[in-house]
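*Asks:* A structural model of the following input is requested.
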Amino acid sequence: MTGLTLSQAAKALGKSKSTLNRAIKTGRLSATRNEDGTFSINPAELYRAFPEPSENMRQERPVEQDRTAVYDDLGSRISLLQQLLEREREVVADLKEDRDRWRQQATSLLTNQDTAPATPLSVKRRRWWPF
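*Replies:* Down below sits the predicted model:
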């Protein structure tokens, strides 16, 4: 029996070629390399490594359960993202408060420097050379 090429196997499973190539490299899927460098994959080996869910299992799960699971998953993701957004808003508020305090401190230091008395000009400076 001839083997499948990487592209054919990917189409049969509904996976990407890179997924199958990674499985071959890690040893999860065995394949033989042809002389031209392509892989030949035995279909039995392909379905051993990537088993398809049986039709009975697909029919046993009601569609509504899948939908509620997706909605529950989305709801939990939304609540998690809302919590993260709230934390980020708190951090931003703290940073703005710190910025305002630093700005106020810098402004007060600059205004105090302007109003500080200048050094008197009448102080005689001593020269380093004695004459």
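*Asks:* contacts, neighbours, all on C-alpha from now
*Replies:* Noted.
*Asks:* So the most centrally placed residue in the chain, which state does it fall into?
*Replies:* In the chain, the centroid-proximal residue (CA atoms, centre = their mean) is residue 81; its distance is 13.7 Å. Classification of residue 81 by DSSP: H, G, I helix; E, B strand; the rest coil places it in helix.
*Asks:* Equivalent analysis for residue 51, please.
*Replies:* coil.
*Asks:* next up, for comparison:
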Amino acid sequence: MKYSLSEAAKATGKNKTTIQRAIKSGKISASKGNGGSYEIDPSELHRVFPPTVAQHMQSNDTQQAKFAPESSHIDRVVDLEKELAVARERANGLEAQKDQMADTINDLRKRLDSSETRVTALLADNRPKPGLLYRLFNR
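*Replies:* Take a look at the predicted model:
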């Protein structure tokens, strides 16, 4: 079931002109029906504007009345499995990021050690001091 402009406004708690501006700017895609009124897909609308709390509660009550309790448990399990998959994917991404940061830290430590060695050598300056002949000819 697609929303009309006024139904979309009620479902989101927004003004009709706000919804219309979003359609005209391309934020929401909508088609025009035979009468010239907008037909807005609910998923497209709620991608940009979340449903109002009252609308969300009403839709949840309607869903619970339509389906048997057993079906709602299955739906809940499916939702939890999706959330778990997302959490695992995020954990894998964080683990990879941690490994990359550890590699960067090791590389920086090596560079720092190498720099310290060079600085120490420059400060020590173990080159032989110029002798008497060098001083005489290079005045």
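*Asks:* Quick TM-score on the pair, please.
*Replies:* For this chain pair, the superposition-based TM-score is 0.58 by TM-score structural alignment, normalised by the length of structure 1; 107 aligned residues with a CA RMSD of 3.8 Å.
*Asks:* ok, the residue nearest to the centre of structure 1 to residue 88 of structure 1 distance?
*Replies:* For residue 81 of structure 1, the distance to residue 88 of structure 1 equals 10 Å [CA to CA, to the nearest Å].
*Asks:* same thing with residue 72 of structure 1?
*Replies:* Separation of residue 72 of structure 1 from residue 88 of structure 1 (CA to CA): 24 Å.
*Asks:* Next one: the residue nearest to the centre of structure 1 from residue 116 of structure 1, what distance?
*Replies:* 52 Å.
*Asks:* do residue 86 of structure 1 as well
*Replies:* 45 Å.
*Asks:* and the two? which has more neighbours close in?
*Replies:* The neighbour count for residue 86 of structure 1 versus residue 116, taken as other CA atoms under 10 Å, is higher for residue 86 (12 against 8).
*Asks:* Tell me the counterpart of that one in structure 2.
*Replies:* With TM-score structural alignment as the criterion, residue 86 of structure 1 lines up with residue 95 in structure 2.
*Asks:* Show me what secondary structure element comes after the helix or strand harbouring that match.
*Replies:* According to DSSP states H and E, residue 95 of structure 2 maps onto helix 69-124. For helix 69-124 of structure 2, the following helix or strand on the C-terminal side (DSSP H and E) is helix 132-137.
*Asks:* Many thanks, we can stop here.
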